[in-house]
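[1] My questions concern the predicted model and sequence given below.
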Amino acid sequence: MTSIVPARGRAEPVGLTAAVVVCTSSRRRVALVCDCIDALLAGDRKPDELIVVVDNNRSLASELAGLLPCDVRLLETRRQGLSGARNLGLAACRADVVAFVDDDATVDVRWLSTTLAAFADPHILAVGGPVVPRWGGERRWMCDALLWVVGCTYSGHRQDAGPIRNPIGCNMAFRRRELVALGSFATSFGKRGNALQTCDETELGLRLERAHGAGRIRYVPEARVHHFVPPTRVSWRHLIRRSLAEGIAKGRLQRIYSLPAVGPERSYARLLVTATLPRLLLDGVRRGDRQSALGAGAILASLLVTAAGFAAGLARERRRDAPQ
């Protein structure tokens, strides 16, 4: 791990201090990373520490070193993996609160101030907010119920302020000391290169609840970020890959943390089967709405593939638990 760009010293602000960590791994996202940093620096509450972690890509680190402002700290990992990159950023900061934003996302002007305001309640240990899609092409059949496939807040997710099991990884913040005490992000979950491993933030939320009790993670609707969705993610291939990865990860979590671990997923699946799917099918038949019909097909395909992945993930953890 190498610090390429030193952080510029800042005066100690009043109230909670905040660090923001942005992890990146592909040179294709250089422009998006710069947009992300620009938005963070344009907010009404600038981060006290701003850290970009390059995930095992030396050429990308060299390119960003010449593009990022001098008060952005740039770090590199030598082992590929999103969870490890997040952990490196966490270890490098000293602020009271550490927030994580995806490299292809931009924050609203009031995002950080709104996020920090939620931590005025000492009971709150983590905060998440809405992730709104910013479409890079046509949305086509991607209905609101499937927006989780592209890393965004979906219909069925909580919409008002209140407790949640875990935030979406693109938009989350934690009290730093408590996150470190928990053991940081589990590297056995989370994205690694092109492999769509998922749910490191879900696992962390479950671990936090086990250690501190329920109701310690709060959803703040005003803490909004906008997530870029390239055309390649609005594809059947991505839908199947992402659904399979999600199912495998949730199957593993079910085995590790027992039934309540995937309670929200069960409620979401019931909502799809009893309400969303029939409505889209009716729209497709009665109105001849092709996109609704395709959306219904996408939901059905996602449910089936996720269920298969869930069974595979559950079986994998059972084999690990079996005596040798």
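    All right, it came through fine. Numbers count the residues shown, from 1 in each chain.

[2] Please count neighbours and contacts with C-alpha atoms only from this point.
    Noted.

[3] What is the neighbour count of T274?
    10 (other Cα atoms under 10 Å).

[4] Check the gap between L304 and T276 for me.
    The spacing between L304 and T276, counted by Cα to Cα, to the nearest Å, is 16 Å.

[5] More neighbours: which of these two?
    T276 (20 against 16).

[6] Packing partners of the helix or strand L88 falls within?
    Assigned by DSSP states H and E, L88 belongs to helix 82-92. Under the contact criterion of 3 or more Cα pairs under 8 Å, 6 or more residues apart in numbering; DSSP states H and E, helix 82-92 touches strand 18-24, strand 49-55, strand 73-77.

[7] List the contacts of the second one.
    If I follow you right, that is strand 49-55. Defining contact as Cα atoms under 8 Å, 6 or more residues apart in numbering, one finds that strand 49-55 is touched by 7, 18-25, 60-61, 71-82, 85-86, 88-89, 93, 95.

[8] what about 6 Å?
    By Cα atoms under 6 Å, 6 or more residues apart in numbering, the list of residues contacting strand 49-55 from outside reads 19-25, 72-77, 80, 85.

[9] where exactly do the helices run in the stretch 101-250 of the chain?
    Listed in chain order, the helices of the stretch 101-250 of the chain (DSSP state H, counting those that start in this stretch) span 111-118, 176-182, 200-212, 236-257.

[10] Alongside the first one, take a look at this:
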Amino acid sequence: MTGPLVSVVVCAYTEDRWEDILAAVASVRGQSRPALETLLVIDHNPALLERLGARYKGTAGVRVLANAGPRGLSAGRNTGIAAARGEVIAFLDDDAVAERDWLLRLAAHYADPRVMAVGGRTEPVWASGRRPVWFPEEFDWVVGCTYRGQPRGIARVRNVLGGNASFRRSAFDAVGGFATGIGRDGDRRPLGCEETELCIRLARALPDAVLLLDDRAVIHHRVPAPREHFAYFRTRVYAEGLSKALVSRSVGAAKGLESERRYATRVLPAAVARGLRDAALTRPGGAARAGAVVAGVLTAAGGYVVGSVRARRGGTTFPAQPVGTGRP
């Protein structure tokens, strides 16, 4: 096997996803380009840690670890980074399944020494069997998936999306790990953007760094039934506004909202127009999709305002989180 050795980190926190976790690990072990190792990092759940430890005891290439930091996805990923031995570290959601050539597609780009991160395409697998008619594709990021408006093919991007991403180890050596004040934290509000903040720090520290999206590196992400409802949509969009405020506080609004400006001024108006056109042609869900886009914009903006006020009052910043090295 040529090219860099790749460690894959899967962070898990609940036994409710037991079958999903097993499927995620199986998809990594079935890659056409084998991973050096799969690291399962368990977020402050001793029962799940014990159960998975027993399940994979003696399984070559799979290690089960406890999150060594505070509760949350960022600290879990940092634990995986510290333990990983690979030259490249890839991240896969615990409720996603990677296609057979996922690692092959990601790893190929690291032949270019300027490449510091590569992400892929994440397709939704709806619990109901199909997309809700009201749910706009432009908001698929709400359920952790690639959304309409992202670049297609192979393209340079500001940031990769954390559930289907990889980084060169030297990227973490340069800027530290994921900020633990941003992102998911167990059962609390579904925040995000920790990978956005990391990628912006990375680009600042290494101005020649190349961050890529390759939409041939595909994973399939399960969307549970509760996330198909508007109540979750509204909650997640509001949390995204809060998260963007934290990122802007950390790295500045110019970089923190650079991609979002194009999204808000080009992608979303086109989505509203498309929904209204579909409504005029009596196609199912057209008016609802247009309404969801407008509601999403207003809700995210509200979250951003509230988050900005809180950040200013608290003087909150999120410096690079140091991570150790798993290399011998």
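    That came through, no problem. Computed from a predicted structure; not experimentally measured.

[11] Once they're superposed, tell me the TM-score.
    Between these two chains, after superposing, the TM-score reads 0.91 (TM-score structural alignment, normalised by the length of the first structure); 309 aligned residues with a Cα RMSD of 1.6 Å.

[12] does R33 of the second structure really touch R105, like I thought?
    No: counting by Cα atoms under 6 Å, R33 of the second structure stays clear of R105, with 9.1 Å between them.

[13] The second structure: matching residues for the helix holding L88 of the first structure?
    Aligned by TM-score structural alignment, helix 82-92 of the first structure corresponds to residues 73-83 of the second structure.

[14] Show me what counts as buried in the matching stretch.
    Judged by neighbour count using 16 or more other Cα atoms under 10 Å, the buried positions of stretch 73-83 of the second structure are L73, S74, A75, G76, R77, N78, T79, G80, I81, A82, A83.

[15] now stretch 44-59 of the second structure
    For stretch 44-59 of the second structure, the buried set under the neighbour-count rule, 16+ other Cα under 10 Å, comprises H44, L48, L49, L52, G53.

[16] Stretch 224-233 of the first structure now?
    When burial is assessed from 16+ other Cα under 10 Å, stretch 224-233 of the first structure yields the following buried residues: R224, V225, H226, H227, F228, V229, P230, R233.

[17] Of all residues in the second structure, which one is nearest the centre?
    Note on the second structure: the residue nearest the mean C-alpha position is G162, at 2.5 Å, using Cα atoms, centre = their mean.

[18] what about the closest residue in space to that residue that isn't next to it in sequence, distance to R234 of the second structure?
    Nearest-residue entry for G162 of the second structure: E195, 5.6 Å, with adjacent residues in sequence omitted and distances by Cα to Cα, 6 or more residues apart in numbering. Using Cα to Cα, one obtains 22 Å as the distance from E195 of the second structure to R234 of the second structure.

[19] So which of these two has more stuff around it?
    Using other Cα under 10 Å as the criterion, E195 of the second structure and R234 rank with E195 on top: 22 against 18.

[20] Can you tell me what the more buried one aligns to in the first structure?
    Mapped onto the first structure by TM-score structural alignment, E195 of the second structure lines up with E201.

[21] Distance check, that match against I168 of the first structure.
    Distance from E201 of the first structure to I168 of the first structure, counting by Cα to Cα: 7 Å.

[22] And for R241 of the first structure?
    R241 of the first structure sits 19 Å away from I168 of the first structure when distances are taken as Cα to Cα.

[23] So which of the two has more stuff around it?
    With other Cα under 10 Å as the criterion, R241 of the first structure and I168 differ in neighbour count, and I168 comes out ahead with 22 against 19.

[24] Show me what that one lines up with in the second structure.
    Matched across to the second structure, I168 of the first structure falls on L161, judged by TM-score structural alignment.

[25] With V229 of the first structure instead?
    Matched by TM-score structural alignment, V229 of the first structure corresponds to V223 in the second structure.

[26] burial measure for the closest residue to its match other than its chain neighbours, as a count.
    Once flanking residues are discounted, V223 of the second structure sits nearest to W126: 5.0 Å by Cα to Cα, 6+ apart. Burial of W126 of the second structure is recorded as 17 neighbouring residues (other Cα under 10 Å).
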